[in-house]
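> Build me a model:
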Amino acid sequence: MTTYKLPLPKDFEGKYKNKNTHLITLTNRAGMQIALTDFGARLVSALVPDRNGDLIDVVLGFDSIQGYLNAKEHYHGATIGRFCNRIANGKFSIDGNEYSLPQNNGSNCLHGGNEGFHNKVWDRQVSFNKLVDFYYVSPDGEEGFPGELKTTVSYELTNFNEIIIKFRATSNAPTVVNFTNHAYFNLNGEGNGDVLNHEVTILSNEFLPLNEDQIPTGEIFLVEGTAFDFRQPKTLAEDINSQEEQIKIAQGYDHSYVNNQPISEPIATAYSKESGIELQVFTTEPGIHLYTGNFLSDDVGKSGKKYLRFGGLCFEAQHFPDSPNQDIFPSVRLNPGEVFESEIKFKFNIRKPGN
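Below is the predicted model:
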């Protein structure tokens, strides 16, 4: 484990007085290496051996804090909260009390607002040279959310080429929570074109259709016979330009799938024939959200290459979007005295040709 201190840009210092940012690297016995930063409690890079044993960085990101600040896409690799994904009209109610949130995505609140968890400098603690804990206390009323929320996000790199992310939170008042990690993966290598040649599998029979504002309609559709059927491996290119209404609404894939898999079984898999790298996703969350980087453009990443549209894919394990306003969805309410806990695991393998 190595920790580097990163200077904050001058215009950042007032906002984060007495805060420093750091880059923390973890390496396992198999040679895989990840880098993390306390700015947004985010995953900066993941160097994974390809089929030839060469290390490839498969996570999109930047080589400085300034890069993250200047990017059009602010969520690269970040911990997302207090509420990931969209809340319709930036409003929800608890026990008859209505709360108003920033509307930073049309009329929606997206990913906790502009000053969400992705835009905070977290406290940190490193344990056993393989585990990093990030801590953040969100004050009552921050971005409109009720209750003081204490959150811990832990990253562990195992010797089995797994990144295990665990979330834990408590609140002193009734509130809503929904966390995820927003890493963009390109298994051909960060900045190496788009991900349309990736073979994707999602072991789900159902997905959530969206309205024109990209808010779930409250219905649950079967994937069978649609562009959203990934129960058998297929490339993203196969249906991403489908004329189906749901693809048109999101300009690609930006949809949640129902997860009924136990944590011991992967809900989603992506594979690059180019590198031989396979990514499996395991989670305790009731949903897995597939986003294909439909609006990536112009940002120049760590390797000096532009991040193209469809230049990365996200597997965002989470509760369903707009859950506070939709009673049929699993509850996202957190009460005083309760503990919210969830887990996401990204596991990397090498798949030999023909397998």
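
> rest of the way, CA atoms for contacts and neighbours
Noted.

> what's the residue nearest the centre of the chain in contact with, if anything?
The chain has H182 as the residue nearest its centroid, 2.0 Å off, counting by CA atoms, centre = their mean. By CA atoms under 8 Å, 6 or more residues apart in numbering, the residues touching H182 are Y75, H76, G77, A78, T79, I80, C314, F315, E316.

> quick one more, to check against the first:
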Amino acid sequence: MMIETTEVLGKWKEFTLINDTKMSVSVLNYGGIITKINVPDRDGNIENVALGFKDYRDYEANPPFLGALIGRVAGRIQGSSFELNGESYPLEANDGENHLHGGSKGFHQVIWDVTPFQNDVNVGLTLTHKSADGEGGYPGNVEVKVTYTLNNENQLSLFYEATSDQTTPLTLTNHCYFNLSGDLKTTVQDHHVTIDSQQFVELDEELIPTGAKPQVEGTTFDFRLGRRLGDGFNDEYQQNKIAGNGYDHYFIFDDNKEQQAVVREPNSGRVMSVKTNQPGMVMYTGNSLDDQMQLAEATSQKYLGVCFETQASPASLHHEGFPDVRLNAGEKYEKETVFTFGIE
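Sure thing, here's the model as predicted:
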């Protein structure tokens, strides 16, 4: 096992974690961005399964948030404001009238302090950042630590820790776009996904939760027994159409199964499982990916990747009965998501 470090653009560092089975994960200190995940297919071909830019300068703006750490709050906050303890907090409107992924200066724009580590069983990186009271419009001085760990079982763990001296909304995630075909050979329409969820969060035309949590049964949102992602791309179901003919929705986990989600790609034989102690996740199928972006292996296009953004729900700031994003003063935020890569 080893860690390689390279300078990028004279101002960032890229750390590459490599295990003994030749799986590797590359991460920038800028935005905590995962730039590449190289894993074998059923024939032993090692290929990249994460979307990344060909030109690293494109990470500076990174409108699709490729591979980035997201905070303070992952997802959209309705009306770019929230109330906490009777006080109203206005936020930047960076997605129409709404606030998205912590704003334009969110954690995806931060240069994190990074400490590499390795031992007999894993290699990893500890990323830390102090977010000052009022940063992005949010209350509280927040100390954040995110640990990326790769082991020899081809498991990539993201462990998120945070504390705040004031009660504040906080839910962190990573916005990696996965494509298990390898080196972007095809879109994700034939990816077969299973999700342990019987309820999802309904969206309005601005992709803001309405407050309703429909049952998945009888819809293209029923992934309990598994289905092709492409089932929802051309479906007439209104919730698919609202999201740009795909998925951009929060699924509430039932926690009946050991893994909350499993993804299979039939041609490569690659399988990725998602295990987390988060209460749900947004599954986003790249419905708005710009067809002008130059990615490492191909020009970007709609449906070229799928995100599994494990997190709580920002809808909890405006509606009752949703997984809560509030972190109380002095409380410890501890969440982990493990992506396990295999073949079949």
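
> care to give me the TM-score?
Scored against TM-score structural alignment, normalised by the length of the second structure, the superposed chains reach a TM-score of 0.95; 337 aligned residues with a CA RMSD of 1.4 Å.

> Strands - which of the contacts of H182 of the first structure land there?
Using DSSP state E, the members of the contacts of H182 of the first structure that fall in strands are T79, I80, C314, F315, E316.

> And E199 of the first structure, what's its match in the second structure?
Correspondence of E199 of the first structure to the second structure, assessed by TM-score structural alignment: H192.

> That match contacts G232, doesn't it?
No. Contact criterion CA atoms under 8 Å: H192 of the second structure and G232 do not qualify, at 11.9 Å.

> Now the match of E199 of the first structure. Nearest residue, chain neighbours left out?
Nearest residue to H192 of the second structure, sequence neighbours excluded (CA to CA, 6 or more residues apart in numbering): R228, at 4.4 Å.

> correct me, but the one you found touches T187?
No. R228 of the second structure lies out of contact with T187 (CA under 8 Å); the separation is 11.8 Å.

> residue contacts, D190 of the second structure?
R228, L229, G230, E265, P266.

> Tell me which two of these sit farthest apart.
Maximum pairwise distance among these (CA to CA): 13.6 Å, between G230 and P266.

> Do a quick rundown of the helices in the first structure.
In the first structure, the helices defined using DSSP state H lie at 10-13, 65-70, 245-250.

> Tell me which of those sits most buried.
Highest mean neighbour count of the helices of the first structure: helix 245-250, a mean of 17 (counted as mean count of other CA atoms under 10 Å).

> what does it contact?
P209, L210, N211, E212, Q214, A227, I240, N241, S242, Y253, N294.

> Tell me the counterpart residues of it in the second structure, please.
Aligned using TM-score structural alignment, helix 245-250 of the first structure spans residues 238-243 in the second structure.

> so who does I343 of the second structure touch?
Residues in contact with I343 of the second structure (CA under 8 Å, 6+ apart) are P40, D41, R42, G269, R270, V271.

> What's the ChimeraX syntax to select whichever of these are buried?
Buried subset of those, written as a ChimeraX selection, criterion 16 or more other CA atoms under 10 Å:
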select :40,41,269,270,271
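
> Out of the contacts of I343 of the second structure, which is nearest to A329 of the second structure?
Among these, and counting by CA to CA, the member closest to A329 of the second structure is V271, at 39.5 Å.

> Please report how far whatever residue of the first structure lines up with that closest one lies from L23 of the first structure.
If you follow V271 of the second structure across to the first structure using TM-score structural alignment, you land on E278. As judged by CA to CA, to the nearest Å, E278 of the first structure and L23 of the first structure stand 26 Å apart.

> do V48 of the first structure as well
18 Å.

> ok, now Q261 of the first structure?
With CA to CA as the criterion, Q261 of the first structure and L23 of the first structure are 34 Å apart.

> same thing with G113 of the first structure?
For G113 of the first structure, the distance to L23 of the first structure - CA to CA - is 25 Å.

> Which of those two has more residues huddled nearby?
G113 (27 against 20; other CA atoms under 10 Å).

> Verify the stated contact: the more buried one with L101.
Yes. Assessed by CA under 8 Å, G113 of the first structure is found in contact with L101 at 7.2 Å.

> List the contacts of the equivalent of V73 of the second structure over in the first structure.
Alignment note (TM-score structural alignment): V73 of the second structure maps to F83 of the first structure. Contact partners of F83 of the first structure, counting by CA under 8 Å, 6+ apart, are L110, H111, G112, V176, V177, N178, F179.

> tell me which of these is nearest to Y135 of the first structure?
For the contacts of F83 of the first structure, the nearest to Y135 of the first structure is F179 (13.7 Å; CA to CA).

> residues contacting the closest one?
Per CA under 8 Å, 6+ apart, neighbours of F179 of the first structure: T79, I80, G81, R82, F83, C84, F167, Q318.

> could you dump the contacts of F83 of the first structure to TSV with distance to G31 of the first structure?
TSV is the format used below for those (distance: CA to CA, whole Å):
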residue	distance to G31 of the first structure
L110	36
H111	33
G112	35
V176	39
V177	35
N178	33
F179	29
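
> Any of those buried? List them.
With burial judged by 16+ other CA under 10 Å, the buried subset of these is L110, H111, G112, V176, V177, N178, F179.

> Let me see the contact set for the residue nearest to the fourth one when sequence neighbours are not counted.
Read it as V176 of the first structure. Distances taken as CA to CA, 6+ apart put R333 closest to V176 of the first structure, at 4.5 Å, once the chain neighbours are dropped. Listed by CA under 8 Å, 6+ apart, the contact partners of R333 of the first structure are P174, T175, V176, V177, P324.

> Alright, I will stop here.
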